[in-house]
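Okay, predicted coordinates and the sequence, questions at the end:
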Amino acid sequence: MDTLNIFKALSNDARLQILEWLKDPRAHFGPQVGPKGSIDLVDEGVCVSQITEKLNMTQSTVSQYLSILQRAGLVHATRIGKWTYYRRNEEEIKRIGSFIYKEL
């Protein structure tokens, strides 16, 4: 676990908001249709375009935020066609919680 990069990734309000929304994507995002039909918000993740729209930021900024979260291990990315979908890495988030509880 790269603790420093994880805490850096968590030090931004928008990135924290993304993680909060991805915790329960069905409550925060609408249905998605991909190249082969419906895309499950939980199994495949949420499309960058939906996150961009909800944050009201540019796609390049949101993509950069998601890249930071991915490098920290906090989200998984899945590419379907020309779109990328993101979902939380629950195992890593639990590990961070355990680390904070035990070590800090």
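Ah, there it is.

C-alpha from now on. contacts and neighbour counts both.
OK.

Quick one: end-to-end distance for stretch 18-33.
End-to-end distance for stretch 18-33, by CA to CA, to the nearest Å: 20 Å.

how distant is it from the center of its chain?
10 Å (CA atoms, centre = their mean, to the nearest Å).

buried stuff in it?
By neighbour count with 16 or more other CA atoms under 10 Å, stretch 18-33 contains the buried residues 18-19, 21-23, 25, 29.

Looking at the residues you listed, which is nearest Met1?
Distances from Met1 to those, taken as CA to CA, are shortest for Leu19 (18.0 Å).

second one coming, line it up with the first:
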Amino acid sequence: MEPLLIYKALSNETRQQILMWLKNPEIYFDEEPYLQQGISFQVGVCVGEIQLKTGMAQSVISSYLLTMKKAGLLESKRIGKWTYYRRNEKTIKEFADYVQTKL
């Protein structure tokens, strides 16, 4: 875990919002298209869905997701031509423990 990368990733309000959405994707995204494809939110949420929800350009959202992935906050899985992102709860817990015990 690299705390400075995590701080950088969390310094952007949209990235924070994405992380919150991915905590409970069933509240913020429609699961039906995923179920029709035989997958669930346990796999993650498609980049396109995240991009639509933010209203930002896909290139910007892809950059944000990559920043969060490099920081260890997200994991990704590619299925066909689509990439799905989900939270990396292990790193998030380690960071929370770090903040609580070190700061």
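Received it, and whenever you're ready, just let me know what you need. Nothing here was measured: the structure is a model prediction, and the numbers come from that model.

Let me know the helix or strand that Ala77 of structure 1 is in.
Assigned by DSSP states H and E, Ala77 of structure 1 belongs to strand 75-80.

Next, the buried residues of that strand.
Going by 16+ other CA under 10 Å, strand 75-80 of structure 1 has these buried residues: 75-77.

Now distance to Glu92 of structure 1 too, for those, in CSV please.
What follows is those, written out as CSV (distance: CA to CA, whole Å):
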residue, distance to Glu92 of structure 1
Val75, 9
His76, 10
Ala77, 14
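
For structure 2, which segments are assigned as helices?
Ranges of helices in structure 2, per DSSP state H, are 3-10, 13-23, 25-28, 32-36, 47-54, 58-70, 89-102.

Output those in a markdown table, with distance to Thr83 of structure 2 appended to each entry.
As requested, the helices of structure 2 are exported to a markdown table (distance: least, CA to CA, whole Å):
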| stretch | distance to Thr83 of structure 2 |
| --- | --- |
| helix 3-10 | 20 |
| helix 13-23 | 14 |
| helix 25-28 | 15 |
| helix 32-36 | 13 |
| helix 47-54 | 6 |
| helix 58-70 | 10 |
| helix 89-102 | 19 |
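
Could you report the neighbour count for Glu53 of structure 1?
Other residues within reach of Glu53 of structure 1, judged by other CA atoms under 10 Å, total 12.
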